[in-house]
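Colleague: no sequence on this one, just coordinates:
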């Protein structure tokens, strides 16, 4: 009987369908590592494919190298489709990682001096989002008629801030060199920075920038996609986010 049970278990494992999900680092990997066994019970072997930029995960998804990805918000996804000619869709909300401004040189934005050096992400949606934060903090004003704004759309800059654009993953690495840096939460957490504890200005929690699971259009109702959503949108993962990240990551389901 034991041999038969082991044999059946082996056959089930061997026949498990591989589910390939692309992510950028922490906290996405933490979430997916905690659903591997749940997916295995549903007949899927989860393969986590990690990327260190925001472009390749969508290209890989569009090319069929991935079944889904989980790393971006809807404004970024919509802009990517428009600029790259891809046809990707969001199928589920997962969490909100509030973007924040950090500094190792000042404790309050009022301490910023004329000509202070500020780094922000350089991809269209996250740059616009970072500028929203600087504007909400009263540091600049921008042209609101532009959908995705960049530094050229700054209309008022009373402190003459030297705002430089840099690839999002690289921004934490220049924190020692600048006066202020606006950092995406996944890269902040990877650099051991907690938005609610270590930042000096935090994005409003009513932000539309909720991270989603995305798939190629036409695959929204695939069984493996439904399985992925099912095992993520559970009290188990909600509690994981709330307990482990303590406000740095907010469940969106």
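Modeller: Right, received. Where do you want to start? All values reported here derive from a predicted model rather than from experimental measurement.
Colleague: please make it C-alpha for all contacts and neighbour counts, starting now.
Modeller: Will do.
Colleague: is residue 213 in contact with residue 90, as I believe?
Modeller: Yes: between residue 213 and residue 90 there is a contact under CA atoms under 8 Å: 5.7 Å.
Colleague: neighbour-wise, which of those two wins?
Modeller: The residue with more neighbours, out of residue 213 and residue 90, is residue 213; 24 against 21, by other CA atoms under 10 Å.
Colleague: tell me who's in contact with that one.
Modeller: Contacts of residue 213 were listed using CA atoms under 8 Å, 6 or more residues apart in numbering, and they are 68-72, 90-94.
Colleague: let's bring in a second one:
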């Protein structure tokens, strides 16, 4: 039986930032700084994003809404979950849109960065997928399940499995659950992988817990293909627009935040993703 829906995000590669920036998106540089390092609010706003659905949503705004709002918008695509925050912290891009608040909080703590959320935009489903099995009951002792290996998403993955009776976690385990918190694995084996690599391992394992954006990029349809999905109710993992602390009130950021929470974007998300991604507008949950 399939269930309802939620987001995503994970950890990633360490290739050179310059290569990541030039390999994807526009070749233009981020906004030049003026007035003692403050962003040039007349320059184009450069936003780093995962390809799908984040860059898709931003490109919809760019092509349909930005000009009328007086916003020049450029989109830089990243295929990992580390470089966008580093580029935002360093001022190489003006903002990013790829992550949820729990991931951002963990990243800031570990890297000494001060990137902050501006506005919620959408939820993506973290789901359990299989090319070999059609039901959870077919996962038996000896089956191998791939998991994203970053702290926030591995915890989410383990809770998804526990909530659906696949494993048992120790009492009182919070969102940052690890394999050490598994009380009863019911004979399952686990393979921890970088989130972006999990879909490629799907044919090599019995099942895999995959972040929503990476599922979409792998031509999976979360609402139809997942054995189970996270529930959307009271879910803290909305994907956010984020900036370096102090840039929240940049007029360009405020324009983009308003556009990302607009009725037009809501309709675009609902029409394009058919329940596999859902709007989750509003103020971010405090980490």
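Modeller: Right, received. Where do you want to start? As the structure is a prediction and not an experimental result, all values here were calculated from the model.
Colleague: after superposition, what is the TM-score?
Modeller: Overlay of the two chains. TM-score (TM-score structural alignment, normalised by the length of the first structure): 0.90; 238 aligned residues with a CA RMSD of 1.4 Å.
Colleague: which residue ranges of the second structure form helices?
Modeller: Using DSSP state H, the helices of the second structure run over 17-23, 56-64, 66-69, 83-90, 101-111, 151-163, 212-217, 222-225, 251-260, 263-273.
Colleague: what is the burial count for the aligned residue in the second structure for residue 248 of the first structure?
Modeller: Aligned by TM-score structural alignment, residue 248 of the first structure pairs with residue 276 of the second structure. Using other CA under 10 Å, residue 276 of the second structure is surrounded by 26 other residues.
Colleague: how near is residue 276 of the second structure to residue 89 of the second structure?
Modeller: With distances taken as CA to CA, to the nearest Å, residue 276 of the second structure is found 31 Å from residue 89 of the second structure.
Colleague: again with residue 49 of the second structure
Modeller: On the measure of CA to CA, residue 49 of the second structure and residue 89 of the second structure end up 15 Å apart.
Colleague: hmm, the match of residue 248 of the first structure is touching residue 226, no?
Modeller: No: with contact defined as CA under 8 Å, residue 276 of the second structure does not reach residue 226; the gap is 10.2 Å.
Colleague: any shared contact partners between those two?
Modeller: When contacts are counted by CA under 8 Å, 6+ apart, residue 276 of the second structure and residue 226 are jointly contacted by no residue.
Colleague: chain neighbours aside, what residue packs nearest to residue 219 of the first structure?
Modeller: residue 225 (7.7 Å; CA to CA, 6 or more residues apart in numbering).
Colleague: isn't that neighbour up against residue 68?
Modeller: Yes: contact criterion CA under 8 Å: residue 225 of the first structure and residue 68 qualify, at 7.3 Å.
Colleague: looking at these two, which one has more neighbours?
Modeller: Between residue 225 of the first structure and residue 68, counting by other CA under 10 Å, residue 68 is the more crowded of the two (29 against 20).
Colleague: per the alignment, the more buried one corresponds to what in the second structure?
Modeller: Residue 68 of the first structure maps onto residue 95 in the second structure, by TM-score structural alignment.
Colleague: for its match, what are its contacts?
Modeller: 45-48, 88, 241-244, 253.
Colleague: give me that answer again for 7 Å
Modeller: Residue 95 of the second structure is in contact with 46-48, 88, 242-243, counting by CA atoms under 7 Å, 6 or more residues apart in numbering.
Colleague: from residue 190 of the second structure, how far out is the match of residue 248 of the first structure?
Modeller: 26 Å.
Colleague: which parts of the stretch 101-250 of the second structure are strands?
Modeller: Shown for the stretch 101-250 of the second structure, the strands assigned by DSSP state E, counting those that start in this stretch span residues 115-123, 127-129, 144-148, 168-169, 182-184, 189-193, 207-210, 228-229, 239-244.
Colleague: farthest pair in the contacts of residue 95 of the second structure?
Modeller: 46 and 242 (12.0 Å; CA to CA).
Colleague: between these two, which has more neighbouring residues?
Modeller: Between residue 46 of the second structure and residue 242, counting by other CA under 10 Å, residue 242 is the more crowded of the two (30 against 24).
Colleague: mind checking how far the aligned partner of that one in the first structure is from residue 53 of the first structure?
Modeller: With TM-score structural alignment defining the correspondence, residue 242 of the second structure maps onto residue 214 in the first structure. According to CA to CA, residue 214 of the first structure and residue 53 of the first structure sit 16 Å apart.
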